[in-house]
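sequence isn't available, so here's the structure alone:
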């Protein structure tokens, strides 16, 4: 089984290293968008269609004929749906889509602003509130100046064409999990609107980045998903 992992906003190919040692009997394949990590010399992507196409090209180049799954957290969950749909249309659909930290396309939070349009001070404040960035980064000007355009580009990618997934459905199981401390966790059932197959959801303890404290449970969910049809 191949497991392709799609990172959250500001993430890269190393974002799921905390999970690697927990995954057994699967080919662990984290992917990343241009402009960060091993692809830091490439231009950042601020267009959702380009991000989806980039991920699909990566998956197609790494496919080995074995069954595979797609897992995405937050931004990776949103893009993962469209990536799964595009791969399905190509005749090579994944066995399952696993999503976390995301209530599914079309659900807005209570904020009346776009993250990518915030000034640096308020953008930093919102990132800290989400819990996805270390204070070691936000309090180090050089580090923060490096990560800022990456994270801002990722938010722009999602926010510019907010609900382009409207009407999209895949014919594969979707497994969704969110943290109880996430503002929109009560809307997790929204994901069932995007599959004509089975849907399963769970709420775990934690905030938006609850996955870091639930590596073993997440690995168990991924392995359970690969066993089910």
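Perfect, I can see it now. A quick note: this is a predicted structure, and the numbers were derived from the prediction, not measured. Numbers count the residues shown, from 1 in each chain.

from now on I want contacts and neighbour counts done on CA atoms only, so please keep to that.
Noted.

okay, helices next: where are they in this protein?
17-20, 48-62, 75-89, 120-130, 135-138, 141-159, 215-227 (DSSP state H).

how about residue 68, what does it touch?
Contacts for residue 68 (CA atoms under 8 Å, 6 or more residues apart in numbering) come out as 1, 2, 3, 4, 94, 95, 96.

need the helices of the chain in CSV (columns: distance to residue 191).
As requested, the helices of the chain are exported to CSV (distance: least, CA to CA, whole Å):
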stretch, distance to residue 191
helix 17-20, 24
helix 48-62, 19
helix 75-89, 10
helix 120-130, 21
helix 135-138, 32
helix 141-159, 17
helix 215-227, 16
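
comparison target, given below:
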């Protein structure tokens, strides 16, 4: 994980962030200072990218979730300050975060909150597999771009494409071969974030995230923008995260049970 001293000794909750397909921990760097000091942001460094670029990227969801859960469990056990933690995952990262939360919940405690962003729920994500990962390079990249999986301008940067291609193909293999295993629902709240103009994820599908948790309501927040609405540390997004994470931390500090997300002043929809 990428760690900064900005909130290490003062945070009320830690936020582990899972990147989208082809991305690395750097996409969450602006959040480190934006959410400090109450929240310590911990961008997850996955194999095949950032400082772990020499390691082969995972192509199977169960192996990735298990490895992430084991690494996080060891990290949290070693911490002198025991504070609650939450997960945030964007797009493919949302499903990875969900599966990691499931793995951590067997047998130990899982996160206090799961925030999923710009992603269909597990069953729907698995059903939408297209076989994109088997295409030749040029066709593969064109299809990824058509699906909205690349930031604007990426295809015009040849060196960047060369570096991204193996990770993107591994991530799409992981996504398109994913089949969620049956199991009990999560015992933590789930908050669903999305861009209002994201044409890749239907609102009806976002509502189905309620099926993965036993906690009600599941709160849905929308923000201006498309699939990559979260680029940077937008004030409206930071406010929503502070509110949901503050609610997640409070019952733990008081010795209570896992919390529910607090409705946003802008009036998010609630899936009950």
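That came through fine. Worth saying up front: this structure is predicted, and the values here are computed from it rather than measured.

which of the helices of structure 1 sits closest to residue 37 of structure 1?
Nearest to residue 37 of structure 1 among those is helix 141-159 (10.4 Å), distances taken as CA to CA.

what does that closest one correspond to over in structure 2?
Using TM-score structural alignment, helix 141-159 of structure 1 lines up with residues 158-176 of structure 2.

so how far is that stretch off the chain centroid?
In terms of CA atoms, centre = their mean, to the nearest Å, the centre of stretch 158-176 of structure 2 is set 18 Å apart from its chain centre.

that stretch against structure 1, how far on average?
With mean CA distance after the TM-score superposition for structure 1, stretch 158-176 of structure 2 departs from structure 1 by a mean of 1.1 Å once superposed.

mind listing what's buried along that stretch?
Buried positions in stretch 158-176 of structure 2, judged by neighbour count with 16 or more other CA atoms under 10 Å: 164, 166, 167, 168, 169, 170, 171, 172, 173, 174, 175, 176.

not counting sequence-adjacent ones, nearest residue to the first one?
Okay, so that is residue 164 of structure 2. In space, residue 164 of structure 2 comes closest to residue 22 once its chain neighbours are excluded; the distance is 6.1 Å by CA to CA, 6 or more residues apart in numbering.

tell me the counterpart of the one you found in structure 1.
Using TM-score structural alignment, residue 22 of structure 2 sits opposite residue 10 in structure 1.

surely its match and residue 156 touch.
No - contact criterion CA atoms under 8 Å: residue 10 of structure 1 and residue 156 do not qualify, at 11.5 Å.

got the contact list for the residue mapped onto residue 196 of structure 1 from structure 2?
When structure 2 is aligned by TM-score structural alignment, the residue opposite residue 196 of structure 1 is residue 214. Contact partners of residue 214 of structure 2, counting by CA under 8 Å, 6+ apart, are 185, 186, 187, 188, 189.

count of neighbours near the second one?
Meaning residue 186 of structure 2. Residue neighbour count, defined by other CA atoms under 10 Å, stands at 20 for residue 186 of structure 2.

tell me the contacts of it?
Residue 186 of structure 2 sits next to 101, 102, 105, 212, 213, 214, 215 when contact means CA under 8 Å, 6+ apart.

which position in structure 1 pairs with it?
Superposed on structure 1 with TM-score structural alignment, residue 186 of structure 2 falls opposite residue 170.

do the same with residue 119 of structure 2
By TM-score structural alignment, residue 119 of structure 2 lines up with residue 102 in structure 1.

for residue 239 of structure 2, same thing?
For residue 239 of structure 2, the residue aligned by TM-score structural alignment is residue 220.

now its match: how far from residue 25 of structure 1?
Distance, residue 220 of structure 1 to residue 25 of structure 1, using CA to CA, to the nearest Å: 12 Å.

try residue 32 of structure 1
Separation of residue 32 of structure 1 from residue 25 of structure 1 (CA to CA): 22 Å.
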